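A.B. asks: just to be clear, the model below is a prediction. Sequence and coordinates:
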Amino acid sequence: MSDTVNPEAYKPLLHGDEAESCHHEGGERKSHHSDKVKSSLISRLNRIEGQVRGIKGLIERDTYCDDVLNQIASVQSALNGVGKLLLEHHLKSCVVERIQEGDTDVLAELMTTMNKLIK
């Protein structure tokens, strides 16, 4: 197996309007998500925020532990969904872009992030 990365192999991951970009601003990396993706992420996070407030209320009302734990599992699942969506768009934009620029360090960065997401 070769240690070199072929940027051409990643081109099929880019899909017209879905393609987003990453850029550097003042030495800081930033992503630019399409309005559709950003709206979806924010909407999901708003629902999760409401769920977390609901869990707090359950605890304040001394709700049965098993019911609270089920709500916590629901929030964790919803957060995982946000993470998967963001990861997909990160792969299709930032990672592909950096590989195309010859920056293969992004792969080590990605593996570190993946290990944090799946622990």
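C.D. replies: Arrived safely.
A.B. asks: rest of the way, CA atoms for contacts and neighbours
C.D. replies: Fine.
A.B. asks: wait, what's in contact with the residue nearest the centre of the chain?
C.D. replies: The chain has Leu86 as the residue nearest its centroid, 2.6 Å off, counting by C-alpha atoms, centre = their mean. Leu86 sits next to Leu41 when contact means C-alpha atoms under 8 Å, 6 or more residues apart in numbering.
A.B. asks: quick check: the gap between it and Val106.
C.D. replies: 16 Å (C-alpha to C-alpha, to the nearest Å).
A.B. asks: going along the chain, name the helices of this structure.
C.D. replies: Using DSSP state H, the helices of the chain run over 35-60, 65-90, 96-100, 105-117.
A.B. asks: dump the ones you listed to a markdown table, plus distance to Cys22.
C.D. replies: Formatted as a markdown table, the helices of the chain follow (distance: least, C-alpha to C-alpha, whole Å):
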| stretch | distance to Cys22 |
| --- | --- |
| helix 35-60 | 14 |
| helix 65-90 | 9 |
| helix 96-100 | 8 |
| helix 105-117 | 12 |
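A.B. asks: this is the comparison structure:
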Amino acid sequence: MTTPDGRSIDRPPYGDFRHSYSKDKAQLRRRLSRMEGQVRGIARMIERDEYCVDILQQTAALRAAVDALSILVLEDHVQGCVRTAAARGEADTYVDEVMDVVRRTLGRPVRGGARTT
């Protein structure tokens, strides 16, 4: 995995972890389908030269939908992968990875170096 500026992000060794979102794939796919519909709707609005504020309202709704999906996947990751890693005494790498993702998601710069304990 790399950051938008091309830096490499080392992933922890996932081993035999099972991604807990796997049981909810149908729900996640439904959410993604709705988001695809929102994107197509926004594209149609732009093609029809609709009012800018109306388009911005729709982009805000799309962003909220993406954020909600991100939270679901993040919760599952913490409850599954990070919890399993913690039980194995391997939590630090996973916590660092989650914090980097949260910072990027929130638009905050990722600080250099690993967390020290």
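C.D. replies: Alright, I've got the coordinates. Only a predicted model underlies this, so the values are computations on that prediction, with no experimental measurement involved.
A.B. asks: still on that earlier bit, just the helices of the first structure: most buried one?
C.D. replies: Compared across the helices of the first structure, helix 96-100 shows the largest average neighbour count, a mean of 20 (mean count of other C-alpha atoms under 10 Å).
A.B. asks: how about that one, aligned to which bit of the second structure?
C.D. replies: Helix 96-100 of the first structure corresponds to residues 83-87 in the second structure, going by TM-score structural alignment.
A.B. asks: once aligned to the first structure, how far is the matching stretch on average?
C.D. replies: Following superposition, stretch 83-87 of the second structure is found to deviate from the first structure by 1.1 Å on average (mean C-alpha distance after the TM-score superposition for the first structure).
A.B. asks: got the contact list for that stretch?
C.D. replies: 17, 91, 94.
A.B. asks: ok, how many other residues are close to the second one?
C.D. replies: In other words, Ala91 of the second structure. Other residues near Ala91 of the second structure come to 17 when the count uses other C-alpha atoms under 10 Å.
A.B. asks: so what's it up against?
C.D. replies: 82-83, 85.
A.B. asks: can we see that at 7 Å?
C.D. replies: Contact partners of Ala91 of the second structure, counting by C-alpha atoms under 7 Å, 6 or more residues apart in numbering, are 82, 85.
A.B. asks: gap between it and Ser20 of the second structure?
C.D. replies: 17 Å.
A.B. asks: with Asp67 of the second structure instead?
C.D. replies: From Asp67 of the second structure to Ser20 of the second structure the distance is 18 Å (C-alpha to C-alpha).
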